[in-house]
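Q: predicted model and sequence follow; I will ask about them next.
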Amino acid sequence: MTTIDVSLNSATVHEAAGRIGALPSAIKPLDTAMRLAAPAFPVRTPPGDNLWLHRAVYAASPGEVLVVDAGWGFEYGYWGEILAEAAIARGLAGLVIHGGVRDSRRLVELGMPVFAERVCVSGTVKDPAGPGALGEAITIGNASIRRGDLIVADADGVVCIPSDRADDIRALSAQRERAETEYIRRIRDGETTVAIYKLP
C-alpha cells in the first residue's frame, strides 16, 4: 500500500499537489506533535450519533485512518478513550473528524493521532436506525475523500491526496523540501528572499 513519508509536512504536500485537498482549517491535532500519513477510510454519521464510528473501527483495515463527516453536528464528543483503545487494538492509524471529541487528555496520552474540529464534552446517542455509511466517498469542506486516498496531517492541518496521484505527490514533495532546505542555507549566507524568489 502506497504511503507518504510522515517526515513531509501537510503544507508541502498541499503545495506539491497544486493546492488541492485541504480540509477545513478548524480541524486540528489534539497535540501539535501528532503526525499522520495513511490511507483514508471514510465514515458518514448522523449529527450527535456515534454508532457508525463503533462500526467503522471494525470495518476499516489496519493501517487506515478513519475520516469522519458528522454532518455539521459539531457540539458532540463522538470519540473518546474507549473508541481510541478499540482503534489501537485494531491497528488503525488515527482519526480525522469534522466534529468533536472528548477525553482529550487521555487521547493524547494514548498517542494515536486524533485531528478534530473541536473538543466537546456532550455525549452522543447510538440510534440503530440512524443514517450513515462506511467506506463511501464523503466531502468535508471543499475536499472529497474516498477510501484509499492518502491523508497527510500535522500541526498545520489535514490534506487529502487522491490515491492515483500519491507517488507523484510524494516525489514532488521531496523536491520542494530539498529546495527549501537550499533556500534556508542561502538566507543564512546573507541572500534575501526577494532575490531567491526573484520577486519584483
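A: All right, it came through fine.

Q: going by C-alpha atoms from here, please, whenever you check contacts or count neighbours.
A: Noted.

Q: contacts for stretch 57-70 next, please.
A: 38-48, 56, 83, 86-87, 90-99, 134-135, 138-140, 151 (Cα atoms under 8 Å, 6 or more residues apart in numbering).

Q: swap in 7 Å and give it another go.
A: 38-47, 87, 90-99, 138, 140 (Cα atoms under 7 Å, 6 or more residues apart in numbering).

Q: equivalent analysis for stretch 122-133, please.
A: With Cα under 7 Å, 6+ apart, stretch 122-133 has contacts from 43-46, 48-52, 75-78.

Q: for the residues you listed, which one is nearest Asp103?
A: Gly77 (8.5 Å; Cα to Cα).

Q: mind listing what's buried in the longest helix seen in the chain?
A: As assigned by DSSP state H, the longest helix anywhere in the chain is helix 166-188. Residues of helix 166-188 classed as buried by neighbour count (16 or more other Cα atoms under 10 Å): 166, 169-170, 172-174, 176-177, 183.

Q: what does stretch 5-16 give?
A: Using 16+ other Cα under 10 Å as the test for burial, stretch 5-16 gives 8-16.

Q: endpoints of it, how far apart?
A: Taking Cα to Cα, to the nearest Å, the first and last residues of stretch 5-16 lie 14 Å apart.

Q: quick one: that stretch to chain centroid distance?
A: How far stretch 5-16 lies from its chain's middle: 12 Å, per Cα atoms, centre = their mean, to the nearest Å.

Q: of the contacts of stretch 57-70, which belong to strands?
A: Of the contacts of stretch 57-70, the ones assigned to strands by DSSP state E are 38-44, 94-99, 138, 140.

Q: my guess is Ile27 contacts Val119. True?
A: No: here Ile27 does not reach Val119: they are 10.5 Å apart, not a contact under Cα atoms under 7 Å.

Q: before we go on, here's another structure to hold up against the first:
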Amino acid sequence: MTECLLYPRPPAVPQERIAALAAFPTAAISDGLGRVGGAPGLRPMTGRVAMAGPAFTVHTRPGDNLAVHQALDLARPGDVLVIAGGGDRERALVGGLACAWAVHRRLAGIVLDGAVRDLDELSTLEIPVFALDVSHQGPYKDGPGVIGGPVAIRGTSVDTGDVAVADQDGVAFVPRERVTEALDGAARIAENEARSMAAIRDGAWRRPFVEAVTVRHVTREEG
C-alpha cells in the first residue's frame, strides 16, 4: 500500500494579517525580509495572478502527483497549495482537472516547483497558478509523498502555515513567525520608494551607493 506522511497543522496566521501582507507588492515584502523568501523562476500560468493565503505543503517525487491529489483533498478553503516537485520540467504535476478540483475545494491558489499542462483550461481558472514550466506529458501516480511538512521551493524553505503572497513579480513566502517583521519591513520599503519616486519627479534622486563610487577616467588606449 502506498503511504503518504501527514504532518499536523501549526496555529493559523490570523486572516487580517494575511490581508495586510497582500496589500504590499511581493518586492516590498521580500526586500523587507532582507531580500529572501522568494521563489525565482516561477511564473503565472493563469489570467488571475494576485494571491495570498496560508501555505499547505506537499512534497512529491519528480513526475508523480499521487500525493498532490491527496493534498487537494486535505487542503482547506483559502489555502495555497505549495507543491515541491523537485523542479522537474518533463512531466506536468497538475493540469485542468486537478486545478478545477482546487477551485471546487475553494483553494486560494497553487504554487508548483514543476510543470503544468492544459494551459487553455488554466487560462479560465478563478484562482492563480504559478509554476516553473509547461509540459504536455502527464504524471505517474505511484507515490510516495509528504504532506504538511517543510519543503524547498526554488531553494526557499516553506512550511505549512507560512504565508504565500503573489503578484505579477512572482511569489513571496513569509514564515509564520516573521509576519510582523515582514509587515514592518514592507511598510518601510514602501515609504522609502514613495520618497524616491517623489525625488525622481523633482529631479533630485540621490543614491549614496552611486555617489560612493570613485570614477577613474581612462583613455581609449588604456581601455
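A: Great, that's in hand. These numbers were taken from a predicted model, which means no experiment stands behind them.

Q: give me the TM-score for this pair.
A: In this superposition the chains share a TM-score of 0.89, using TM-score structural alignment, normalised by the length of the first structure; 196 aligned residues with a Cα RMSD of 1.9 Å.

Q: follow-up on the earlier one: between the ones in strands among the contacts of stretch 57-70 of the first structure, which sits nearest Arg188 of the first structure?
A: Ala38 (34.8 Å).

Q: quick one: map Ser104 of the first structure onto the second structure.
A: Using TM-score structural alignment as the criterion, Ser104 of the first structure maps onto Leu119 of the second structure.

Q: mind listing what the nearest residue to its match once chain neighbours are set aside touches?
A: Counting by Cα to Cα, 6 or more residues apart in numbering, Met45 is the residue found nearest to Leu119 of the second structure once chain neighbours are left out, at 7.0 Å. Listed by Cα under 7 Å, 6+ apart, the contact set of Met45 of the second structure reads 122, 129-131.

Q: which residue in the first structure aligns with Met45 of the second structure?
A: So, by TM-score structural alignment, Met45 of the second structure is matched to Leu30.

Q: how much space between its match and Asp127 of the first structure?
A: According to Cα to Cα, Leu30 of the first structure stands 28 Å off from Asp127 of the first structure.

Q: one more: Leu150 of the first structure?
A: Taking Cα to Cα, one finds Leu150 of the first structure at 30 Å from Asp127 of the first structure.

Q: mind checking which of those two has more residues around it?
A: Applying other Cα atoms under 10 Å to Leu150 of the first structure and Asp127 shows that Leu150 carries more neighbours, namely 27 against 13.

Q: and the longest helix of the first structure, which stretch of the second structure?
A: Helix 166-188 of the first structure corresponds to residues 179-201 in the second structure, going by TM-score structural alignment.

Q: check stretch 55-68 of the first structure too.
A: Taking TM-score structural alignment, stretch 55-68 of the first structure hits residues 70-83 over in the second structure.

Q: that stretch: which residues count as buried?
A: Counting neighbours by 16+ other Cα under 10 Å, one finds that the buried residues in stretch 70-83 of the second structure are 71-72, 75-76, 78-83.

Q: with distance to Arg207 of the second structure and secondary structure added, can I get the residues you listed in CSV?
A: Shown next, in CSV, are these (distance: Cα to Cα, whole Å; DSSP: H, G, I helix; E, B strand; the rest coil):
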residue, distance to Arg207 of the second structure, secondary structure
Ala71, 48, helix
Leu72, 48, helix
Ala75, 46, coil
Arg76, 46, coil
Gly78, 41, coil
Asp79, 41, coil
Val80, 38, strand
Leu81, 40, strand
Val82, 38, strand
Ile83, 40, strand
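
Q: now these in TSV, with distance to Ala39 of the second structure?
A: What follows is these, written out as TSV (distance: Cα to Cα, whole Å):
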residue	distance to Ala39 of the second structure
Ala71	21
Leu72	21
Ala75	21
Arg76	23
Gly78	20
Asp79	18
Val80	14
Leu81	14
Val82	11
Ile83	12
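
Q: residues near Pro113 of the first structure, how many?
A: Pro113 of the first structure, neighbours per other Cα under 10 Å, totals 25.

Q: same question for Ala143 of the first structure.
A: Residues within reach of Ala143 of the first structure, counting by other Cα under 10 Å, total 16.

Q: which ones are touching the corresponding residue of the second structure for it?
A: Using TM-score structural alignment, the partner of Ala143 of the first structure in the second structure is Thr156. Shown in contact with Thr156 of the second structure (Cα under 7 Å, 6+ apart): 37-39.

Q: what's the spacing between Thr156 of the second structure and Val171 of the second structure?
A: 11 Å.

Q: who touches both of the two?
A: With Cα under 7 Å, 6+ apart as the test, Thr156 of the second structure and Val171 both reach 38-39.

Q: thinking again about what came up before, what about the first structure, which of the contacts of Met45 of the second structure hold up?
A: For the contacts of Met45 of the second structure, the subset whose aligned partners also touch in the first structure (both residues aligned by TM-score structural alignment, their matches' Cα atoms under 7 Å) is 129-130.

Q: which single one of the contacts of Met45 of the second structure is nearest to Arg201 of the second structure?
A: Of all the contacts of Met45 of the second structure, Arg201 of the second structure sits closest to Phe130, with 34.7 Å by Cα to Cα.
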